[in-house]
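A.B. asks: Take a look and give me a structure for this.
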Amino acid sequence: MDKFVDEWLIIQTLGEGAYGEVKLLVHQVSGEAVAMKVVDLRKCKDAKECVTKEEKIHKLMMHPNIIRILGKREEPNTIYIFLEYASGGELFNKIEPDIGMYAGDAQKYMKQLLNGMEYLHSKGITHRDIKPENLLLDEHGNLKISDFGMATIFRLRGKQRLLDKKCGTLSYVAPEVLKQPYYAEPADLWSCGIVFVAMLAGELPWDEPTQECREYSQWMKDTCITQTPWSKLTNVAFSLARKMLTHEPKARPTLSQILQHPWMNIKFPDSASCDIDEPDNACEPNAKRQASIADYEGSHETPTVTSSQPAPRIANNIAPERLAILMQNREQVCFSQPTSNDDLIVNSQLHFTQSPLTQNNFQKLIKRMTRFFVKTSCEKTTMQLCKVLDQLCYNWNSDPSGVITISLMDAKRMQLVFKANILEMDGKMLVDFRLSKGCGLEFKRNFMKIKKSLQDIIC
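C.D. replies: Okay, the predicted model is just below:
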C-alpha cells in the first residue's frame, strides 16, 4: 500500500478554504483523478466539528448533479476528504461578465441545478450557499453541486424545522435569511434565481436583498424593468426571474413548478448552430452578445472553495535579489491525473511527488478561461506582470514558489483575491490565474484588465 500511495501526484491546487486547500490528485499509472480537500485542524477550533458535519451530510447524497464524496482519512492535525474531480471547472467559467451566456446553455444548467436541488430537498438537506463558484462542470459539461460546508438538515422523519443561521453569500442570499427564522427550500430557490439572472445577463442584480440597497428597493417597487440586468432578459425569462425572486417566501413557486415554466420548455437550437448575428425566433436576444465570448476561447477556469485565506500584505516591486531567489526556488508544477479511489483512503502516511508540466499532461488540467501563453521568459514575465499590477494599483504579494497573490476591493466594495502562477511547459511560459476569494464575475473582469495590459507579450 505504501508503494502504491507513492504513485499518486499532487497536480495543482484547485482552491483554498477557511480550513485548508483543495488539490487535484492523479495516479501516475492509471491517470485517474480525484479532488482532495486538505483540512488543517489547527486553523480553527471548530474545524473538525464543521468538516465532520459536512462529510456526514455529503455522504447521504448520490445524484448525477451532485459532486460525489469518495471517502475520508484522518491524521492528528489534518483531515483529507476525497471528492469526485470535475474537470470542467466552475460554472462562472461559462459566464462572460456583463454579457452572460447563450440561453440554451443557461436552460440546460438551470434544469440540472433544479434537479440536483430537488433531490437535496427530498433528503431533507438544504445547501445554503448556491452560487456559480459552487457549481462545477464535469468533463461532459454536466453541472454538479459542490461545497456542502454550509449545508444542514432541515427535515427529519417528516418533521421540518425553521432555520436561524445567517449564512451564504450576500449577493445570492434570500432576504428572509437576513431576518430569521426562515424556511430552507424557498431560500435555496432564491439563490437559484440569482444564478439564473447571472447566467443570462452576466451581472448580479444587487449587492444584498435589503431596503437599504437601491437596486433591490427598485426591484421591490417594480421600477427597474428598463435597467440592467432586467433589460437584458426576454419577457419569458423575466417572468421566471420575477417568480423565483419574489420577496415573500410563501409566494415563490416550488422547484417542480419552475421546471414547468414556459422558459424552461423553450426549444433552443444548439449553441454551435445558433447564428449569432442573425438569431431566429427560437434564440433569446442575448445570443447576439455571444460574439465577444470568442475572446475567451482556448483558455479555461478553476474550482475554488467558498471561503478563503486573509488578504495578503502589500508588496510594490520585486527587488533584483528577491526576484533571483524567487526564480531559484520556483516549484516544478505537474499537471496529470489518481487507480482505485478507495486505495487513497489508507492509514499509512500519504506521500505525494511532483513532476514537470508537459503538453500531454496539459490536456488534463481543469478547464479555465483565465490563462494564456507568453513569449517572454519566466523572469521577464514576472517583472512585466508585477509592473502591470502596480499600474492597476492592485495589492500583491509573492511566495517562495513564485505564486503571486493579488488582493483588491471589487466594484461592489467586496474583497477579491486571486492568484497568478507562471509555469514552464515544453519551453513555453504559461500564465495561469485562479480565483481564491470573492465573486467569479468580478475576478474575470479584473483578469481581462490584466490580460489587456499584457497584450504585447501574449502569444
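
A.B. asks: switch to C-alpha atoms for all contacts and neighbour counts from now on
C.D. replies: Will do.

A.B. asks: correct me, but I130 touches W190?
C.D. replies: No: assessed by CA atoms under 8 Å, I130 is found out of contact with W190, at 9.2 Å.

A.B. asks: what is in contact with these two at once?
C.D. replies: Both I130 and W190 are in contact with Y172, where contact means CA atoms under 8 Å, 6 or more residues apart in numbering.

A.B. asks: Counting neighbours, go ahead and name the busier of those two.
C.D. replies: Neighbour tally, I130 and W190, criterion other CA atoms under 10 Å: the higher count belongs to I130, 30 against 24.

A.B. asks: Okay, and that one sits in which element?
C.D. replies: I130 belongs to no helix or strand when elements are defined using DSSP states H and E.

A.B. asks: Next up, the contacts around it.
C.D. replies: 168, 172, 188, 191-192, 195.

A.B. asks: Which of these fall within helices?
C.D. replies: Among these, the residues falling in helices (DSSP state H) are 188, 191-192, 195.

A.B. asks: re the thing from before, now, which of the contacts of I130 sits nearest K111?
C.D. replies: Within the contacts of I130, distances to K111 taken as CA to CA reach their minimum at C192, with 10.6 Å.

A.B. asks: The closest one is in contact with K131, isn't it?
C.D. replies: Yes: with contacts counted by CA under 8 Å, C192 reaches K131, the gap being 7.5 Å.

A.B. asks: Which parts of the lengthiest helix in the chain count as buried, going by neighbours?
C.D. replies: When the chain is parsed with DSSP H, its longest helix is helix 103-122. Under the neighbour-count criterion of 16 or more other CA atoms under 10 Å, helix 103-122 has 103-107, 109-121 buried.

A.B. asks: Sequence B follows; please return its structure for comparison with A:
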Amino acid sequence: MSNPKIKRRIGKYEVGRTIGEGTFAKVKFAKDSETGQPVAIKILDKDKILKHKMAEQIKREIATMKLIKHPNVVRLYEVMGSKSKIYIVLEFITGGELFDKIVNDGRMREDEARRYFQQLIHAVDYCHSRGVYHRDLKPENLLLDIHGSLKVSDFGLSALSQQVRDDGLFHTACGTPNYVAPEVLDDQGYDGATADIWSCGVILFVLLAGYLPFDDSNLMNLYKKISSAEYTCPPWLSFSAMKFIARILDPNPVTRIRVPEILKDEWFKVNYKPPVFDEKEETNLDDVEAAFKESEEFHVRENKEEQQPAPMNAFELISMSRGLNLGNFFGVEQGFKRETRFTSKCPASEIINKIEEAAKPLGFDVHKKNYKMRLENVKAGRKGNLNISTEVFQVAPSLHMVEVRKSKGDTLEFHKFYKNLSTSLEDVVWKTEDDMKGTK
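C.D. replies: So this is what the prediction gives:
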C-alpha cells in the first residue's frame, strides 16, 4: 500500500527527491509528464544571481551549454524561470559516479583508465573550443551512463560565480583542493583550459594508482606539494604512463602539455577512437532569454510546497501507526528501530532550530533543506559515520509531527543519539511515539 503524495510540478515536470546539493544550487530528480523521460533539474536562486551581478554571465554560459551536444557531456535540454528561481533541465545519468567505481573496485588497469581518460579529454577539448571551462573537474563530477561511457557533469555550471577579468584570466580559486592546479592557488590569474588539463591529470593518476597524488591533512602542506608537483608514482605504472602524467602535472602552466600534444602522446594514442556524433541538430535559445525575464508571461508555474512543512493527511498519519505500518516488520536490528517520531506544538522553524542546536554539540554536521535536515556525525562509529534524516510534517495548523530516521550507520548508536537528542528537546516535544500509542 502506498501513501498518496502531493506531487510538485515545475512546468511539465513532476519533481521528486533531491539528488545533489551545493552552495549555489540544488539538483532534483524529475520526470517529463508527457514522455515519462527521467531528467535532473538544477535549481538556481535568482536573488543570489542578481545580488552578485551574474545574470548576463550565467545566461551566456547556459546558452553555450545548450549548444554543446557531445556524447561525453551531460546534455542541457531546456531552461525555465519563475519569479524566484532558474530551472535548468539536464540529462539524467543512471550509472553513478566514476568516484564510486574507484571506491568499490580500486585502481584500474591501464587500458580501462585510458579509455575513460580519452573520453574525458575529448569532452574537455570540445567544451574549451566553445569557451566553456569546468574549473572543478574531479571523479565525483564524472558520471557513467548505462553503457559505462563517461559523462562530464556541471560543465560550465560548476563555477558560475567566477568572473573573467580584463586580462582574460580567472581570478577566483575554486574547485576541490586536491585537484586544483598550482596557478589557481597562486591567485595571479589562470587560464581555464590549462587549469582543467591539470585536473584531468590528477584524475588519471587516481584511476591508475587508486589514491591521490597530492594529499595532506594540513592545507598549507597540501598547497606546497601541489605547487612543486611533489608526488610519487606507484611501481605498477608503465614507464610511458609515468612520463605522460609528468607532462600533465607540470606546475608551470606555460610548459604544461596541451590537448594537441596529448592527442599525439604514445600512451594516450593506444586504441584511441574519437567519438562520432551529429552536431547539426537545431537549438532554440529563446527559453534561456525567457527564463531571465521579469515579465509575468514567461514564468513557469511552481508549487510552493517546499516553503512550508509538508502537509500530512489522515491516511498518511494512520499508516505511520503500529497497526498499519508494514515497515515496522522490517528494518529492526538488535531489537532497535531505525526511526522514531514525536509531535510538537511549536512552530516548524523553531523545531528545526532546536534540533540543530541539540545536534551540533553531539558532533554532527547539520544540512538544512527547508523543513528537512540531514545530520552527519563527523566521527565514524562501528558501521561508519552515523547519518540521520529528519523531516517536519504539518498535521494541523498548530501541530507538527517530526520523523527522525537513521539513514546510515549503526542502529544502536542511532538510539543513543536519539536519547541524547530527546533530553535536549524536552521543551519542544509534546508527545513521543510511545505516548501516541498509549492514547489508542
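
A.B. asks: what about the helices in the stretch 1-150 of structure 2?
C.D. replies: 46-51, 55-67, 98-105, 110-128 (DSSP state H, counting those that start in this stretch).

A.B. asks: buried residues in the first one?
C.D. replies: Right, helix 46-51 of structure 2. Neighbour-count burial for helix 46-51 of structure 2 flags 46, 49 (criterion: 16+ other CA under 10 Å).

A.B. asks: check contacts around E357 of structure 2.
C.D. replies: Per CA under 8 Å, 6+ apart, neighbours of E357 of structure 2: none.

A.B. asks: Identify the residues contacting the counterpart of Y109 of structure 1 in structure 2.
C.D. replies: With TM-score structural alignment as the criterion, Y109 of structure 1 lines up with Y116 in structure 2. By CA under 8 Å, 6+ apart, the contact set of Y116 of structure 2 is 149-150.

A.B. asks: do that again at 7 Å, thanks
C.D. replies: Going by CA atoms under 7 Å, 6 or more residues apart in numbering, Y116 of structure 2 touches L150.

A.B. asks: Report the separation between it and A246 of structure 2.
C.D. replies: Distance, Y116 of structure 2 to A246 of structure 2, by CA to CA, to the nearest Å: 19 Å.

A.B. asks: And for Y272 of structure 2?
C.D. replies: To A246 of structure 2, Y272 of structure 2 is 20 Å away according to CA to CA.

A.B. asks: Could you check which of the two is surrounded by more residues?
C.D. replies: Comparing Y272 of structure 2 with A246 by neighbour count (other CA under 10 Å), the higher total belongs to A246, at 17 against 13.

A.B. asks: Could you look up the SS state of the more buried one?
C.D. replies: For A246 of structure 2, the assignment made with DSSP: H, G, I helix; E, B strand; the rest coil gives helix.

A.B. asks: now the one 10 residues further on
C.D. replies: For R256 of structure 2, the reduced secondary structure class is coil; criterion used: three-state DSSP.

A.B. asks: Could you find the counterpart of it in structure 1?
C.D. replies: Under TM-score structural alignment, R256 of structure 2 pairs with R252 in structure 1.

A.B. asks: ok, that match - contacts?
C.D. replies: 186, 243-244, 246.

A.B. asks: swap the cut-off to 6 Å and go again
C.D. replies: 243-244, 246 (CA atoms under 6 Å, 6 or more residues apart in numbering).

A.B. asks: Then R75 of structure 2?
C.D. replies: Counting by CA under 6 Å, 6+ apart, R75 of structure 2 has contacts 90-91.

A.B. asks: quick one: the helix or strand hosting W267 of structure 2 to structure 1 mean distance?
C.D. replies: In the assignment (DSSP H and E), W267 of structure 2 maps to helix 266-269. Once the two models are superposed, helix 266-269 of structure 2 sits on average 2.9 Å from its counterpart in structure 1 (mean CA distance after the TM-score superposition for structure 1).

A.B. asks: Helix or strand next in line after that helix, which one?
C.D. replies: With DSSP H and E, the next secondary element past helix 266-269 of structure 2 is helix 286-292.

A.B. asks: Tell me the buried residues in that next one?
C.D. replies: Buried residues in helix 286-292 of structure 2, counted by 16+ other CA under 10 Å: 288-292.

A.B. asks: What is that helix packed up against?
C.D. replies: For helix 286-292 of structure 2, the packing partners by 3 or more CA pairs under 6 Å, 6 or more residues apart in numbering; DSSP states H and E come out as strand 76-81.

A.B. asks: what sits up against stretch 311-318 of structure 2?
C.D. replies: By CA under 6 Å, 6+ apart, stretch 311-318 of structure 2 touches 393-395.

A.B. asks: what's that stretch aligned against in structure 1?
C.D. replies: Under TM-score structural alignment, there is no match for stretch 311-318 of structure 2 anywhere in structure 1.

A.B. asks: center of structure 1 - which residue?
C.D. replies: By CA atoms, centre = their mean, structure 1 has its centre lying nearest to E133, at 2.6 Å.

A.B. asks: Which one of the buried residues of helix 286-292 of structure 2 is nearest to E403 of structure 2?
C.D. replies: For the buried residues of helix 286-292 of structure 2, the nearest to E403 of structure 2 is A291 (36.5 Å; CA to CA).

A.B. asks: looking at it, that closest one is touching E78, isn't it?
C.D. replies: No: using CA atoms under 6 Å as the test, A291 of structure 2 is too far from E78 to be in contact (9.8 Å).

A.B. asks: sorry, back to before: distance to L50 of structure 2 added to the buried residues of helix 286-292 of structure 2, as TSV?
C.D. replies: Putting the buried residues of helix 286-292 of structure 2 into TSV (distance: CA to CA, whole Å) gives the following:
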residue	distance to L50 of structure 2
V288	16
E289	15
A290	16
A291	13
F292	10
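
A.B. asks: Skip the chain neighbours and tell me the closest residue to A86 of structure 1.
C.D. replies: D138 (4.3 Å; CA to CA, 6 or more residues apart in numbering).

A.B. asks: wait, what's in contact with the counterpart of the one you found in structure 2?
C.D. replies: Counting by TM-score structural alignment, D138 of structure 1 corresponds to D145 in structure 2. The contact partners of D145 of structure 2, taken as CA under 6 Å, 6+ apart, are 93-95.

A.B. asks: who touches stretch 413-433 of structure 2?
C.D. replies: 341-344, 358.

A.B. asks: at 8 Å instead, please
C.D. replies: 336, 338, 340-346, 351, 354-355, 358-359, 362, 381, 386, 388, 406.

A.B. asks: so of the residues you listed, which ones are in helices?
C.D. replies: Short answer: these in helices (DSSP H) are 351, 354-355, 358-359.

A.B. asks: out of all of them, which strand in structure 2 is the longest?
C.D. replies: Among the segments of structure 2 that qualify as a strand by DSSP state E, the longest is strand 384-396.
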